[in-house]
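Chemist: For reference, the sequence and a predicted model appear below.
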Amino acid sequence: MNPNTPTFGGETSPLSPRPLSHLADVQRRVLSSAQLREHGVPAARTAAQCRPGGPWQQLLPGVYVLHPGPPTSEERLHAVLLYAGRPAAERARAIPAQGAAHAAPPDAVVTGLAALALHRFSSAPPLLSLDRIDVLVPRTRRLRSTGCVRLVRAHVMPVAESVAGVPVAPVARALADAVAELTDAQAVRRLLTEAVRGGHCEPAVLVRELTQARLLTRAHVVDAVDSLLAEGRTIAEGRLYEMVRVHGLADPLWNVDLRLPGGPHIGGVDAYWPDQAVAVELDTRAPRTGGRQPDEDDLWCEYSQKRETLERLGITVVHITPRKLREAMEQQATVVRTALMASADREPAAYVVVLPR
């Protein structure tokens, strides 16, 4: 006998007329009332199976676990997604036809601490220890938080990532949703630090997400973010040093300010080769999107003005993002090496004063 085959009143009985063989293992153990009806189980029989001492249990409204013991973390995840999400056929009808090759995107996505646990954060509690699982849903959904599911309404649903077959929010969004519920400053700091040290997301992207969630008005979050930004830049600088050493580039002047002789300050750069007039700057800005804040526009303007000034003086500026350093260090080293080699074919750059930063 298959231990996952549901039983009725003590005897084994298939959920005919539709077989269960097409379902994954966890899907055989967790079904919605609609799915049970599809398999020939009427509501009255479902209710009878869920009586005290019965073989089934109702975990959430309209969602049933087909065994009497405590649900596993996988079963809880599947149950909350069944409760919060619409069937795939209904989702497909709700969006314009895109052809058979395009599946309807999920409208229920695990977020918060549960998502971070799925992303394998060591500082996130284990799934089984969470009283509630946060699930992102479109703000127009008419549902309520209940039982082990807490609904988080989103004006715009993020592009979900599949982790072990579960639709999960990207790390930055999951962190923002988790931090929104946390008052423990140390817990917030541990999560943000692990996100950066573990290479899960860039500090600037995370800061943008926290800003959009209006969490930077909380003192303990601001303190953690200050440490986060310092942590992120330190890690990126370490990778820049490694790139120069490992890929055999000439040693530059590190962390210097450039200014015109007797003139104004131009700006700081992370590495500078004066003989070749090549500068490298770590670009820690968040990617540009349509919803920038005024201070972000000021930052972009400052970067652009500095780059234009340096290039007008004949200095080549190579911008490198922390992500590119992490994921494609050899490629970035080639870009810098090419810029250094090309200096012999350029007109000599204007003389600039180099000062320690």
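Modeler: Sure thing, it's come through.
Chemist: From here on, just use CA atoms for contacts and neighbour counts.
Modeler: OK.
Chemist: Ala114: neighbour count?
Modeler: Residues lying near Ala114 (other CA atoms under 10 Å) number 28.
Chemist: ok, second structure coming up, stack it against the first:
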Amino acid sequence: MATDEHRIRAALLHGREGALLTGIHAMLRHGLRSAPEPTDVHVLVPADRRVGSMAFVHVERTTRLPPARVLREVPTVPTHRAVIDAARRMRNHDAVVAMMAEAIQRRRCTPEALARELADGKRAGRVLPARALAPLLGGARSVAEVDAWRLLGRSKLPECRWNIKLFTADGRYIATPDAWWDEVGLAWEIDSRRHHSGPGEHAGTLARNTRYLRAGVVVLQTLPARLRSEPQKVLAELRAAYGIARGRPRPDVHTG
């Protein structure tokens, strides 16, 4: 029975010399795991090559063949190209955000590299990746943070900063809140049960909240699901938290 490796090598043989692996299979080779299951093998070939798609092989002709990286003996495109090539063929917004966010979080590429690739590439399939990328360029780093970013656009609150490290006056680390309003000292944490339900994760969350308390930081915790199920209630809570933070002296904390 043919394995994914067999299919990948067969697809590159079909594309002939200079063909490169891209899309989801290329992302997997770069160590990314958030993309959906691939339905075919996506390869790039020179624009003048007369090779078409067939069976499990999706052939894309391009004038923009990037330098290859040989990963496990397979010529592969760079991470940013693999992510954008995959995203242009997808229809699920959350899935596109998740794989872009993973690439950025794991430092496989920068948001700016994704934006350049999206701008320089084909127009077809560009709208959804562009919409998914905008909050990530603003500092969001997950599907939940993207939901929060979009909700904040309706809040009329001042702009915040995303994923900024906080320190006490004497340099001790406090936390890295999902969102931070520096002028009033307000932190917003989008805390999912899945990532904070284990003994270690729960203890870490309690320790983080204690550091916030000692530093005098007002912190609002929100479950990700509520960003979609109860957006108006979340906005009301956020505005109230901002009012509380603004109504007391700003704590002596610094970003870094």
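Modeler: That came through fine. Values in this document were obtained by computation on a predicted structure and should not be read as measured data.
Chemist: Kindly check the end-to-end length of stretch 52-62 of the second structure for me.
Modeler: One end of stretch 52-62 of the second structure sits 13 Å from the other (CA to CA, to the nearest Å).
Chemist: counterpart of that stretch in the first structure, which residues?
Modeler: Matched against the first structure by TM-score structural alignment, stretch 52-62 of the second structure falls on residues 144-154.
Chemist: how about that stretch: buried residues?
Modeler: Residues Cys148, Val149, Arg150, Leu151, Val152, Arg153 are the ones in stretch 144-154 of the first structure that count as buried (16 or more other CA atoms under 10 Å).
Chemist: Which ones among these lie within helices?
Modeler: Nothing among those maps onto helices, per DSSP state H.
Chemist: what's the closest of these to Arg86 of the first structure?
Modeler: The closest of these to Arg86 of the first structure turns out to be Leu151 (CA to CA; 14.0 Å).
Chemist: Would you check that that closest one makes contact with Val137?
Modeler: Yes. With contact defined as CA atoms under 8 Å, Leu151 of the first structure counts as touching Val137 (6.8 Å).
Chemist: Quickly list what's touching both of the two.
Modeler: Shared contacts of Leu151 of the first structure and Val137 (CA atoms under 8 Å, 6 or more residues apart in numbering): Ala84.
Chemist: tell me the helices in the first structure, going along the chain?
Modeler: 25-29, 33-38, 43-49, 73-84, 88-94, 112-118, 171-179, 185-197, 203-212, 219-246, 294-312, 322-327, 329-342.
Chemist: out of the ones you listed, nearest to Val278 of the first structure?
Modeler: Nearest of the helices of the first structure to Val278 of the first structure, taken as CA to CA: helix 329-342 at 6.5 Å.
Chemist: Where in the second structure does that closest one align, residue-wise?
Modeler: Under TM-score structural alignment, there's no match for helix 329-342 of the first structure.
Chemist: ok, back up a step: roughly how far out does the match of stretch 52-62 of the second structure sit from the chain middle?
Modeler: Distance of stretch 144-154 of the first structure from its chain centroid, counting by CA atoms, centre = their mean, to the nearest Å, is 20 Å.
Chemist: just stretch 169-182 of the first structure next, same as before
Modeler: With CA atoms, centre = their mean as the basis, stretch 169-182 of the first structure stands 8 Å off its chain's centre.
Chemist: what about Leu206 of the first structure, distance to Asn255 of the first structure?
Modeler: Distance, Leu206 of the first structure to Asn255 of the first structure, by CA to CA: 25 Å.
Chemist: If you count surrounding residues, which of those two has more?
Modeler: For Leu206 of the first structure versus Asn255, the count of surrounding residues by other CA under 10 Å is larger for Leu206: 24 against 17.
Chemist: Just give the closest residue to Arg108 of the second structure, not the sequence neighbours.
Modeler: Thr79 (6.3 Å; CA to CA, 6 or more residues apart in numbering).
Chemist: wait, what's in contact with the one you found?
Modeler: Ala26, Met27, His30, Ala103, Arg108, Cys109.
Chemist: Likewise for Ala140 of the second structure?
Modeler: Ala140 of the second structure neighbours (CA under 8 Å, 6+ apart): Val146, Trp149, Trp162, Asn163, Asp178.
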